[in-house]
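>>> sharing a model prediction with you, sequence too.
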Amino acid sequence: MSEQPPASTYKKLIPLQLAAIIFLTVSGGPYGLEPLLSFAGTHGALLLLIITPIVWDIPTILTVLELNSMMPVTGGYYQWVKRALGLRFAFYEGWWTWLYTFVDLAIYPVLFISYASFFFPGIEAYKIPVCLVIIWSSVGLNILGIVPVGKTSLILGALVLIPFVILFGVAISGFSGDFSLPSPSLQGLSFNSIGMALYTVMWNFLGWDNTTTYAEEVDKPIRTYIKSASIAFLLIFVVYFLAIVTAQQSGVDYATLNDEGFPVLGSIYGGYWLGALLSLGGMASALGLFSAVLLSVSRVPQVMSDDDLLHKKLHTLHPKYKTPYVSIIVCACIVSLMILWTFEELLIIDVTLYGAGLFLEFVTLIVLRIKAPEEHRPFKIPLNITGLCIMSLLPVTVYCIALAAAFSESGGTIVPALFALGTLLTAELVWQFIQWEKQYTARKTKY
């Protein structure tokens, strides 16, 4: 039998490929941002689009870069929390993130159906089989390895961005008259509308930590992550800003934009051909997001199984491609059961679960600064402990406002919010079961 080559001999991601994966993991283009104008209106949309990334994303990105520079290892955030807070909270982190990602992954096939309806108006009737084809095609790609996912992400990322570049160009060339941005204001908006607008922006800017779970599969990970995350953030923000401004200047009805998506803007500015191009971009976005996010989440159960928190089979690597194919298949099976929720319900559940795990990462950052102040950090946030605490309060505050808004009115937002909170509580229940099972196995072995 021939000896398998060491992991170091396998191809690794380079900065441009990682930037493409980060872009697709976090964003995938403005697709999914359409509800913002319906929730926040003309005067609130840009205000929340500018403020939310500052208080929600920048602290998160800085935290991820510092912790990843200390520990660029497979499992990323799970390993960071385990070192700082112990195995119990690491399980919380892994469990919450695993569950949140199932919800997140379920959103993308639903979005694919939405944009495909531009070409096939009756495709909603075939939602389940189409979604299943998307899910299991991505499984096959992920089993082939991280580099095929990276190369595919470059292609899909281009397919996402090119239609918007054309849209922006057509919109600018056809513009005549005085250009002015609407004055920023949240006046007249209900608390629930503000909360849903926050959820929309937060969801379109989350996932920076997900891209660290495969750090050992990245070439020169510390430098590459800093460079790739910076490129991705600037690209995402600029594209989002231009997309919202273009929508505002078009005079489109916001309810129509919410229902039909950005392809309706293409039809307004360029006719059917541009609407079709944006629809294709939306379909590419959904496919790219699914593959990129599945790549990150499949590494979490792999490392949790190493700590006897999940079944050892989840760590089984493919004999040829060295990918955690059992974990990938299990994740896809669970996601296949989640596709019946609506987009708005998935949005609330998704952000609520993600925010809880993110809170543990901020605590981890502070604890490791206290426990290991002298440890080498190639990237270090230029703040002391007090400054880190204040920085961490910013995203936590936004999270609490959005969650409180979901409970502020009776209606469709309360049920998914309650479901999300109940799901968070399952972490402790499963942890207790794991401890009981270990004790039972130890007693049985002893006697």
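Okay, I see it.
>>> please make it C-alpha for all contacts and neighbour counts, starting now.
OK.
>>> from residue 428, how far off is residue 437?
Going from residue 437 to residue 428 by CA to CA, to the nearest Å gives 14 Å.
>>> those two: which has the busier surroundings?
residue 428 (15 against 12; other CA atoms under 10 Å).
>>> how about the more buried one, nearest residue that isn't a chain neighbour?
residue 92 (7.5 Å; CA to CA, 6 or more residues apart in numbering).
>>> next: residue 128.
That would be residue 339: by CA to CA, 6+ apart, it lies 7.5 Å from residue 128.
>>> near the closest residue to residue 343 other than its chain neighbours, how many other residues are there?
Once flanking residues are discounted, residue 343 sits nearest to residue 107: 6.3 Å by CA to CA, 6+ apart. Using other CA under 10 Å, residue 107 has 28 neighbouring residues.
>>> give the next helix or strand downstream of the host helix or strand of residue 107.
If you go by DSSP states H and E, residue 107 is part of helix 87-116. Under the assignment DSSP H and E, the closest C-terminal helix or strand after helix 87-116 is helix 127-144.
>>> list the buried residues of that following helix.
Neighbour counts over helix 127-144 (16 or more other CA atoms under 10 Å) mark 127-128, 130-132, 134-136, 138-139, 141-144 as buried.
>>> now tell me what touches stretch 40-59 from outside.
36-37, 182-186, 189, 193-194, 197-198, 201-202, 205-206, 241, 244-245, 248, 391-392, 394-395, 398 (CA atoms under 8 Å, 6 or more residues apart in numbering).
>>> restricted to helices, list the residues you listed.
Those of these mapping onto helices are 36-37, 193-194, 197-198, 201-202, 241, 244-245, 248, 391-392, 394-395, 398, per DSSP state H.
>>> here's the one I want to compare it with:
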Amino acid sequence: MGLHNEHEPPSPKRATATANNNVRSLSTLPLIFLIFYEVSGGPYGVEDSVQAAGPLLALVGFLVFPLIWSVHEALITAEMGTMFPEDGGYVVWVSSAFGTFWGFQQGWMKWLSGVIDNTLYPVLFLDYLQRGNPVFADGYPRVLFLLALTVAAVALTYMNFRGLTIVGWVAVLLGVFSLIPFIIMGFISIPKIEPARWLVVDLHVVDWNSYLNSLFWNLNYWDSISTLAGEVNNPKKTLPKALLYALILVVSGYFFPLLAGTGAVPLHREVRDQWTDGYFSDVAKIIGGVWLRWWIQAGAGMSNMGLFVTEMSSDSFQLLGMAERGMIPEFFAKRSRYGTPSIGILFSASGFILLKWLSSEEITAARNFLYGFGMILEFIAFVRLRMKYPTASRPYKIPVGTVGSILLCVPPTILIFVVLALSSLKVMIISVIAIIMGLVLQPSLKFVEKKRWIKFSTKAHLPDLLNAHENSESLVY
């Protein structure tokens, strides 16, 4: 990075320029719903947890898992995101702790996991649609529908191009529309609920791999919003507040629909086998009728649009942030007249065509594998920066010391290793190949930069904690 010499702390004036370089347009409400869609999008897709482990473990999982994972990740994101409120997010954290090589590896794994994640959303919507319309299961109707989804993906890509403010407010509208039918379903289900159904569990038939992957997929990615920190208005106050409200929204959006669905619908063995992607539309029909099923199916479409467009935003702004740090070619840092990273958007939108030969379960597991390795790097970087720069400016700081920061990372790290250990051999091979590609790609790009075949550049006003002295507490944005 080499932006300051070894004896020069970051200049407050130069660092302040970062905030003024781009218009910070994201306010609290749109940011809440962007986080909501980065992480969740509603209860669409949580049905697998019931099939894998039964109602009791599904309900307990969506209450306990946030306490050992989501809260920890959100707290670390709040501290590090306000410490480095710039596009690039976790890439900058790891680079500041360990240098650009490992920062690049972090960016590669996280970007790839995000692109993989986006391949699931059309499939998830199709699962919901064909529940009430079996005609879409195969043949020409399915092909035509997939073509329609491709057209929709192009439209959503253009929405990202037009600006993050539009994406944020569209996320608010989509979120409200997709959650309202579950609120209605919850009220209608009250007379039909039998609490004993919530206690059904059989540990002998639990599919732990599917269960943990479902929880992990539905309750992580809190750090993704950090790649948009450079676009947030007053990030030191807005980001922690938005993360808190989004956490409440996400957990409530999972737990209460599961509570209504598993409590109001009998759970025989053959019924439990039907608890898979899209089954909430059947639950809605049982509880409220066909009209509610159609609403939830429409909500699934809106939710997956929100998931797709917000994931693309964070992935593309991450590439922009990496280009501003000189890790990838300069053209990734070019913004459109709307302030959006146009090249990054195109790259992030095209990745979904690469993994059509994997099943949705394998896609989820591969994404979790790469994401898990990236999170381990983040946890280590968080602790290292606490130890190396204890007095650096942290507008939001988790009220724990060095030992507390280490202990904060222990439960989620153990969970990552459990999830990784349960992965299939095929997923492990694919993920390891992807990691090796990153290890080769970074020095290859450095070689290209040295030969001046492609232009690389680093923004002059970005602070560099790695080479700054302990008096880096002067760092402000």
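Looks like it arrived, so ask away. Since this is a predicted model, take the numbers as computed values, not measurements.
>>> picking up where we left off before, what about the helix holding residue 107 of structure 1, how far off from structure 2?
Mean deviation of helix 87-116 of structure 1 from its aligned counterpart in structure 2 after superposition (mean CA distance after the TM-score superposition for structure 1): 0.9 Å.
>>> and what of stretch 360-370 of structure 1?
Stretch 360-370 of structure 1 sits 0.9 Å off on average (mean CA distance after the TM-score superposition for structure 1).
>>> could you check how far the counterpart of residue 366 of structure 2 in structure 1 is from residue 113 of structure 1?
Under the alignment (TM-score structural alignment), residue 366 of structure 2 maps onto residue 349 of structure 1. Look at residue 349 of structure 1 and residue 113 of structure 1: by CA to CA, they are 20 Å apart.
>>> and what of residue 350 of structure 1?
19 Å.
>>> ok, those two, which is more surrounded?
Remark: of residue 350 of structure 1 and residue 113, residue 350 carries more neighbours, 27 against 24, as counted by other CA under 10 Å.
>>> and that one, how far from residue 160 of structure 1?
23 Å.
>>> residue 183 of structure 1 too?
Distance from residue 183 of structure 1 to residue 160 of structure 1, by CA to CA: 30 Å.
>>> give me the more crowded residue out of these two.
Using other CA under 10 Å as the criterion, residue 183 of structure 1 and residue 160 rank with residue 160 on top: 27 against 11.
>>> aligned counterpart of that one in structure 2, please.
Using TM-score structural alignment, residue 160 of structure 1 sits opposite residue 178 in structure 2.
>>> now do the SS call for that match.
What DSSP: H, G, I helix; E, B strand; the rest coil gives for residue 178 of structure 2 is helix.
>>> show me the contacts for it.
Residue 178 of structure 2 neighbours (CA under 8 Å, 6+ apart): 42, 296, 298-300, 302-303.
>>> could I get those residues in TSV, plus columns for distance to residue 241 of structure 2?
Below are these laid out as TSV (distance: CA to CA, whole Å):
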residue	distance to residue 241 of structure 2
42	20
296	29
298	30
299	27
300	27
302	25
303	23
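>>> among those, which lie within helices?
Residues of the contacts of residue 178 of structure 2 located in helices (DSSP H): 296, 298-300, 302-303.
>>> circling back: map the residue nearest to residue 428 of structure 1 onto structure 2.
Match for residue 92 of structure 1 (TM-score structural alignment): residue 105.
>>> ok, its match touching residue 438?
Yes. Residue 105 of structure 2 is in contact with residue 438 according to CA atoms under 8 Å; the separation is 5.9 Å.
>>> closest one of the buried residues of helix 127-144 of structure 1 to residue 225 of structure 1?
Distance to residue 225 of structure 1, by CA to CA, is smallest for residue 142 among the buried residues of helix 127-144 of structure 1, at 20.6 Å.
>>> that closest one touches residue 149, doesn't it?
Yes. With contact defined as CA under 8 Å, residue 142 of structure 1 counts as touching residue 149 (6.4 Å).
>>> and for those two, which residues touch both?
291, 295.
>>> which residues does the most centrally placed residue in structure 1 contact?
By CA atoms, centre = their mean, structure 1 has its centre lying nearest to residue 207, at 3.4 Å. Contacts for residue 207 of structure 1 (CA under 8 Å, 6+ apart) come out as 25-26.
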